[in-house]
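Student: sequence? don't have it. structure:
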């Protein structure tokens, strides 16, 4: 094989290897809210749920830390398929069984080259759900293996990952109460300690009651 051909082959292989590796590290998001409830101004939602979110992911586990006065953190433990939520008004962490979707996707849509965020050119996935539209903007460099989240039906997370195979850099989520827009302000690739994705020692937990 000629030297130039060998160099080209090595470059191609290195690119596929880089893109094949799942993202591990931290993404910081800025969150804003547009209220649909006259009794709840936009700013009140932002104060309660947080204007800033730090999202950490390693393999199939993830953790989200918020600066909200009510919402403190979320933790997804893959081996249990549970999403834990810690609120400031309780000492307990309340968990959802992620086998339960809690919503229904009526239609999906994929649009190419919709926007650019932090220098990443982003495609768009839209999930039209009973609860409202969910719009995700992503770049394949922040790759995720959907198989790791095959049982994470809650919040339509697995359905989104099947279409994107990547973490979102922006989301626009409609609910009955508000529309939340979350935009990445920082992406940091780093090796994380697996202990970061364990529940705090001694914390009590209980299952969420969904009507």
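Tutor: Nice, I can see it. These numbers come from a predicted model, not from an experiment. Residues are numbered from 1 along each chain as shown.
Student: contacts and neighbour counts: CA atoms only from here.
Tutor: Will do.
Student: can you tell me which residues contact residue 149?
Tutor: Applying C-alpha atoms under 8 Å, 6 or more residues apart in numbering to residue 149 gives the contacts 60, 78, 157, 158.
Student: most surrounded residue in the residues you listed?
Tutor: Of all these, the most densely surrounded is residue 158 (21 neighbours; neighbours counted as other C-alpha atoms under 10 Å).
Student: which residues in this structure form helices?
Tutor: Assigned helices in the chain, in chain order: 3-20, 42-49, 157-164 (criterion: DSSP state H).
Student: what's the closest of these to residue 190?
Tutor: Nearest to residue 190 among the helices of the chain is helix 3-20; the distance by C-alpha to C-alpha comes to 14.1 Å.
Student: alright, now check it against this:
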């Protein structure tokens, strides 16, 4: 009996470790402005300092506490991101096959930081207009093929190299430096309706493209 219990525990552990991550992460976010036209305080207020991120399969959803974008939903079956702003109940969509900041090179280094007690490797991606550093641990697995069309932000490019969600991100552009650090990770089963577009009569192309 003890051997049977041990076998069940081992198999269950293996099963959990082999699964893609499903659940929620909470990130603390901060912005440092490099532009004379906007202060760091204004950027933080506009973009938000907290992100609630849910993912299941090839879909993800983010909720922000900023004054501009309040909600984003990415659907892999459409390869679109839907954004809800604070000023309208219309969902504005972007085609995420498009990318005007294509990755040029990457570099991976082992054991570069520890986030929430989790040791993380680092991938640094240099693109035409930005440099982004992602700190990740392979325990938070993602199947990159589910995001094969997600060129925007070089997301598929990054996932194809790491096969894991980032626990910390530092993005530097000509306008700002954004730092995002996970403060909570909660594996959980999510209903598919979390990622549904509820009112398809109120969608429109993003006006900021």
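Tutor: Looks like it came in fine. Source: prediction; values computed, not measured.
Student: picking up where we left off before, which one of the helices of structure 1 lies closest to residue 174 of structure 1?
Tutor: Short answer: helix 42-49, nearest of those by C-alpha to C-alpha, at 13.6 Å.
Student: specify, as a residue range, where that closest one falls in structure 2.
Tutor: Counting by TM-score structural alignment, helix 42-49 of structure 1 pairs with residues 40-47 of structure 2.
Student: make TSV from the helices of structure 1 and add distance to residue 95 of structure 1 to it.
Tutor: Shown next, in TSV, are those (distance: least, C-alpha to C-alpha, whole Å):
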stretch	distance to residue 95 of structure 1
helix 3-20	32
helix 42-49	17
helix 157-164	16
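Student: how about the ones you listed, which one is nearest residue 180 of structure 1?
Tutor: With respect to residue 180 of structure 1, and counting by C-alpha to C-alpha, the nearest of those is helix 42-49 at 9.3 Å.
Student: mean deviation, the closest one versus structure 2?
Tutor: Compared with structure 2 after the fit, helix 42-49 of structure 1 shows a mean deviation of 0.6 Å (mean C-alpha distance after the TM-score superposition for structure 1).
Student: what about the strands in structure 2?
Tutor: With strands called from DSSP state E, structure 2 shows them at 23-33, 50-56, 59-64, 69-75, 80-85, 91-95, 103-115, 118-127, 131-141, 164-172, 176-187, 203-205.
Student: show residues contacting the first one.
Tutor: Among residues not part of strand 23-33 of structure 2, those counted as contacts by C-alpha under 8 Å, 6+ apart are 39-40, 43-44, 48-56, 175-190.
Student: swap in 6 Å and give it another go.
Tutor: Residues outside strand 23-33 of structure 2 that contact it (C-alpha atoms under 6 Å, 6 or more residues apart in numbering) are 39-40, 44, 49-55, 176-188.
Student: ditto for the last one
Tutor: When contacts are taken as C-alpha under 6 Å, 6+ apart, the neighbours of strand 203-205 of structure 2 outside the stretch itself are 90, 91, 92, 93.
Student: and it, what's buried?
Tutor: For strand 203-205 of structure 2, burial by neighbour count (16 or more other C-alpha atoms under 10 Å) applies to residue 203.
Student: residues in structure 1 aligned with that strand?
Tutor: Against structure 1, strand 203-205 of structure 2 falls on residues 205-207 (TM-score structural alignment).
Student: and if you look at the longest one?
Tutor: With TM-score structural alignment applied, strand 103-115 of structure 2 matches the range 105-117 in structure 1.
Student: average gap between the matching stretch and structure 2?
Tutor: Per aligned residue, stretch 105-117 of structure 1 averages 0.6 Å (mean C-alpha distance after the TM-score superposition for structure 1).
Student: in that stretch, what counts as buried?
Tutor: 105, 108, 117.
Student: ok, so what distance separates the last one from residue 37 of structure 1?
Tutor: The one in question is residue 117 of structure 1. Using C-alpha to C-alpha, to the nearest Å, we find residue 117 of structure 1 at a distance of 30 Å from residue 37 of structure 1.
Student: ok, residue 81 of structure 2 - contacts?
Tutor: Counted by C-alpha under 6 Å, 6+ apart, residue 81 of structure 2 has contacts 73, 74, 93, 94.
Student: if we go to 8 Å?
Tutor: So residue 81 of structure 2 contacts 72, 73, 74, 75, 93, 94, 95, 96 (C-alpha under 8 Å, 6+ apart).
Student: what does it correspond to in structure 1?
Tutor: So, by TM-score structural alignment, residue 81 of structure 2 is matched to residue 83.
Student: and its match, how close does it get to residue 192 of structure 1?
Tutor: Relative to residue 192 of structure 1, and taking C-alpha to C-alpha, residue 83 of structure 1 is found at 19 Å.
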